[in-house]
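Chemist: dropping a prediction and its sequence here:
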Amino acid sequence: MKKLLALILFCSFATLALAQKDVDFDNGPSFKERIFFGGGLGFSGSNQQTNISLSPIVGYMITQQWSAGVGVTYQYIKLKNYDISDNLWGGNVFTRYSINQFFAQAEYDYINFDSNLLDDQDERDSATRFLLGGGISQPLGNRGAVNLLAMYDLTYGNDSPYDSPWVFRVYFSF
């Protein structure tokens, strides 16, 4: 069950996207110009499972290179072979520092899930993790980019619902 949950959570977080935009910091941008929105939307399905996720975020550009923000996560999973489903929800707080096309990112994630999904008992549990890593961003015009990110869970242990301490993401930002 742990491995299945880990795979599902990894797939949902792989869709996370952070918005990035050009702001003229030389002329003192307003609070509104520093705010950005973004997020991810994911869907995967097979003859064994369906996974739908939504991960909106809002952030603030502290400087041209440094930003921070918060996000929420909702995910619906259905395991067709067992005729069961679950609604997962959570959130995250992140900070990111960019140097040219490279960036470093720190993130704290929280997720709530049904810990006894296969036992047909409605017992909720939660998991947290603290991720550190970096990536590269390839710009697509003034506001868009394709981003590759690798992060490591510093709190990973034997009781983690995830199979691996590594998180890899490919996402678009606008």
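Modeler: Structure received.
Chemist: going forward, measure contacts and count neighbours with C-alpha atoms only.
Modeler: Will do.
Chemist: for the protein, which segments count as strands?
Modeler: In the chain, the strands defined using DSSP state E lie at 35-45, 49-61, 66-79, 84-99, 102-114, 124-140, 144-153, 166-173.
Chemist: and the first one, what does it pack onto?
Modeler: Think strand 35-45. For strand 35-45, the elements it packs on are strand 49-61, judged by 3 or more CA pairs under 8 Å, 6 or more residues apart in numbering; DSSP states H and E.
Chemist: let's bring in a second one:
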Amino acid sequence: MKSVTTFAELVLLTVILGISSVISAQEKPLPKAKTGAFWERVDFGGGLGLGISSGYTNITVAPSAIYNFNDYFALGSGLQYSYLKQKNYYSSNVFGGSIMGFFNPIEEVQLSLELEEVNVNNKYVDLGGNYSRSFWNTGLFLGGGYRQENVIIGGRINVLYDKDKDIYGSAFMPFVRVFF
């Protein structure tokens, strides 16, 4: 039941963000100067996540930066750190980075390719004692999303997903990206 609730919460959040981005998109921002300066083509963004409930904590910080070559292509990198703890059962620290490529065939559509490498440190607490496991996890994500100005809502699929070795519960992951 918890995964259904989490999915419902994610859908609701996506709808709310979608509506707010459509409302805020009614005014077009001034275009960036066309001087070609490096920093004028760089956008910063990423993700922040916080989930807290009785005996459960999940915190994620994932900053990223992309360089826009033109209106169609961008390349960037990101860092990520996640902390997850379920009281009296499990804790995890995940950190690493990614390289991202974006293609915008039309203004409203963004296609993405992302290579992610993260180090996973898990600790399990059991009635019989403690157990730790550390490993590296590689993900290759193909994604697509609807773009409204600097907000992208979509999904991505990890084509290297292996349910026995992966840190994610599914190959498919919805996302909301924001860049400034």
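Modeler: Ah, there it is. This one's a predicted model, so the numbers in the text were calculated from it and none came from an experiment.
Chemist: tm score of chain vs chain?
Modeler: TM-score for the superposed chains, counting by TM-score structural alignment, normalised by the length of structure 1: 0.74, backed by 149 aligned residues with a CA RMSD of 2.5 Å.
Chemist: related to what we said a few turns ago, distance to residue 24 of structure 1 added to the strands of structure 1, as a markdown table?
Modeler: Below are those laid out as a markdown table (distance: least, CA to CA, whole Å):
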| stretch | distance to residue 24 of structure 1 |
| --- | --- |
| strand 35-45 | 13 |
| strand 49-61 | 11 |
| strand 66-79 | 14 |
| strand 84-99 | 16 |
| strand 102-114 | 19 |
| strand 124-140 | 17 |
| strand 144-153 | 16 |
| strand 166-173 | 19 |
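Chemist: dump those to CSV, plus distance to residue 9 of structure 1 and mean neighbour count.
Modeler: Shown next, in CSV, are these (distance: least, CA to CA, whole Å; neighbours: other CA atoms under 10 Å):
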stretch, distance to residue 9 of structure 1, mean neighbour count
strand 35-45, 11, 17
strand 49-61, 10, 20
strand 66-79, 9, 19
strand 84-99, 9, 17
strand 102-114, 9, 18
strand 124-140, 11, 17
strand 144-153, 14, 19
strand 166-173, 10, 18
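Chemist: would you check that residue 128 of structure 1 makes contact with residue 107?
Modeler: No: Residue 128 of structure 1 is beyond contact range of residue 107, at 10.5 Å (criterion: CA atoms under 8 Å).
Chemist: list the contacts for residue 9 of structure 1?
Modeler: Listed by CA atoms under 8 Å, 6 or more residues apart in numbering, the contact partners of residue 9 of structure 1 are residue 162.
Chemist: sorry, slip of the keys, the one I care about is residue 106 of structure 2.
Modeler: Under the criterion of CA under 8 Å, 6+ apart, the neighbours of residue 106 of structure 2 are residue 72.
Chemist: could you redo the last one with a cut-off of 10 Å?
Modeler: Taking CA atoms under 10 Å, 6 or more residues apart in numbering, we find residue 106 of structure 2 in contact with 71-72, 147.
Chemist: then residue 139 of structure 1?
Modeler: Residue 139 of structure 1 touches 20, 101, 145-147, 172-174, counting by CA under 10 Å, 6+ apart.
Chemist: for stretch 162-174 of structure 2, buried residues please.
Modeler: 166-167, 171-172, 174 (16 or more other CA atoms under 10 Å).
Chemist: what is the most widely separated pair among these?
Modeler: Spanning the widest gap among the buried residues of stretch 162-174 of structure 2 are 166 and 174, at 16.8 Å by CA to CA.
Chemist: ok, longest helix in structure 1?
Modeler: Determined from DSSP state H, the single longest helix within structure 1 is helix 2-13.
Chemist: farthest-separated two in the contacts of residue 139 of structure 1?
Modeler: 101 and 174 (15.3 Å).
Chemist: so for these two, which sits in the more crowded spot?
Modeler: Neighbour count, other CA atoms under 10 Å: between residue 101 of structure 1 and residue 174, residue 174 has more, with 19 against 12.
Chemist: skipping its backbone neighbours, what lies nearest the more buried one in space?
Modeler: Sequence neighbours aside, residue 144 is the residue nearest to residue 174 of structure 1 in space, at 4.1 Å (criterion: CA to CA, 6 or more residues apart in numbering).
Chemist: much appreciated, bye for now.
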